[in-house]
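A.B. asks: Dropping a prediction and its sequence here:
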Amino acid sequence: MEWADSDPLAQTFYPNYFRWFDMGTHKLLEAVGEPYDDLIEKRNIAGLPLVDAQASFRGRCRWTDHIEVESFISSFGTKSFTVSHNIWNEGAIAVEGKEVRIWGLFDPNDDTKLMAGEIPEDFKKLLGER
């Protein structure tokens, strides 16, 4: 965590947690060999847009703290999946969060609109669906 991530009280400015959640999702995709940009091109999708994001604050993080972001897939649906995030500070969970993302496709009738498509089984397996 850096000074620019904090508010005047030297605590993390809350929007940064959501930025770190997004970074965690991108790192998760990279770790399984599907970097976000490659995923879009290779699978011909519009992206993995967020449809819901939540955070529960359990402790505080200050600008001098060394935090760790843990991200994992906690559930899959047919057209959406949930990425859960834990932000650890000194061995304790400071923030729990989640993002619900869809398998984003362009609407075939209007390419300015997105729609949720069915998530391919190989993608689910790659990210750990059992």
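C.D. replies: Structure's in. What do you need?
A.B. asks: For the rest of this, base every contact and every neighbour count on C-alpha atoms.
C.D. replies: OK.
A.B. asks: so what does the host helix or strand of Glu99 touch, helix or strand wise?
C.D. replies: In this assignment (DSSP states H and E), Glu99 forms part of strand 92-107. Judged by 3 or more Cα pairs under 8 Å, 6 or more residues apart in numbering; DSSP states H and E, the packing partners of strand 92-107 are helix 15-31, strand 50-57, strand 80-89, strand 110-117.
A.B. asks: Would you mind finding the most buried of these?
C.D. replies: strand 80-89 (a mean of 21; mean count of other Cα atoms under 10 Å).
A.B. asks: Mind giving me the packing neighbours of it?
C.D. replies: Checking 3+ Cα pairs under 8 Å, 6+ apart, strand 80-89 ends up next to helix 15-31, strand 67-76, strand 92-107.
A.B. asks: hmm, back to that, is it possible to export the helices and strands packed on strand 92-107 to TSV including distance to Val69?
C.D. replies: Shown next, in TSV, are the helices and strands packed on strand 92-107 (distance: least, Cα to Cα, whole Å):
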stretch	distance to Val69
helix 15-31	7
strand 50-57	13
strand 80-89	5
strand 110-117	28
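A.B. asks: Next up, a structure to set beside the first:
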Amino acid sequence: MTGKGIPEQDNFCDCGVFVLGYMEAFLQDPDEAYRKLLHKERVDWNINPSNLRNQIRDLIFTLQKEQQEQINREKEAKRVAWREKKGSMAPIQPSRPNTQRASSQGPLVGQPASENSKLVSSPGLPPRSY
């Protein structure tokens, strides 16, 4: 089989559009298109590049919108799962140190001093309130 009778585009700027149009027409009835090509009969390709370009653009935009919606749903599902996980975790309370006072010492570490007292400490000595 030679290149004679193979469809050609009618301009020099729509090569890709024509290839897609030929593929679409061929795949609608491949047996008939193949038979016509083998018998060198005229195949009515009936390709309108402007319409096909618009269809391709619309398809791309539709697929992009669907993909973005899917991405948004996945992000929201992750956000909800994270919130549920965060909410189900009981807050971890820090362990409280022994808060009993020694008779002559000031407040122990971790125990709040009274509002009116000042804590003074020296290195190596327990804090004292005055």
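C.D. replies: Alright, I've got the coordinates. Model, not experiment: these values are computed from the prediction.
A.B. asks: care to give me the TM-score?
C.D. replies: Scored against TM-score structural alignment, normalised by the length of the first structure, the superposed chains reach a TM-score of 0.23; 51 aligned residues with a Cα RMSD of 4.5 Å.
A.B. asks: nearest to Ala53 of the first structure, of the helices and strands packed on strand 80-89 of the first structure?
C.D. replies: Closest approach to Ala53 of the first structure among these (Cα to Cα): strand 92-107, 4.4 Å.
A.B. asks: Mind listing what's buried along that closest one?
C.D. replies: 93-106 (16 or more other Cα atoms under 10 Å).
A.B. asks: what's the angle between that strand and helix 15-31?
C.D. replies: 70 degrees (axes from the mean of the first three to the mean of the last three Cα atoms, to 10 degrees).
A.B. asks: relative to strand 80-89, how tilted is strand 92-107 of the first structure?
C.D. replies: Using the same axes, to 10 degrees: strand 92-107 of the first structure against strand 80-89 is 150 degrees.
A.B. asks: after the longest helix seen in the second structure comes which helix or strand?
C.D. replies: The residue-count maximum for a helix in the second structure (DSSP state H) belongs to helix 49-88. Note on helix 49-88 of the second structure: by DSSP H and E, the next helix or strand toward the C-terminus is strand 119-120.
A.B. asks: Show me what that following strand is packed up against.
C.D. replies: When contacts are defined as 3+ Cα pairs under 8 Å, 6+ apart, strand 119-120 of the second structure packs onto strand 128-129.
A.B. asks: can I get the helices and strands packed on strand 80-89 of the first structure in CSV with distance to Ala116 of the first structure?
C.D. replies: Listed next are those as CSV, based on distance: least, Cα to Cα, whole Å:
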stretch, distance to Ala116 of the first structure
helix 15-31, 18
strand 67-76, 13
strand 92-107, 5
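A.B. asks: Tell me which of the ones you listed sits nearest to Asp38 of the first structure.
C.D. replies: helix 15-31 (9.6 Å).
A.B. asks: Now do that closest one and strand 67-76, the angle between them.
C.D. replies: Using the same axes, to 10 degrees: helix 15-31 of the first structure against strand 67-76 is 70 degrees.
A.B. asks: And the next helix or strand past helix 15-31 of the first structure?
C.D. replies: Taking DSSP H and E, what comes next after helix 15-31 of the first structure is helix 36-43.
A.B. asks: What is that following helix packed up against?
C.D. replies: helix 15-31.
A.B. asks: residues contacting the closest residue to Ala53 of the first structure other than its chain neighbours?
C.D. replies: Among residues not flanking Ala53 of the first structure along the chain, Glu99 sits closest, at 4.4 Å (Cα to Cα, 6 or more residues apart in numbering). When contacts are counted by Cα atoms under 8 Å, 6 or more residues apart in numbering, Glu99 of the first structure touches Phe21, Leu50, Val51, Asp52, Ala53, Gln54, Thr82, Val83, Ser84.
A.B. asks: can you do 10 Å?
C.D. replies: 18, 21-22, 25, 49-55, 73-74, 81-85 (Cα atoms under 10 Å, 6 or more residues apart in numbering).
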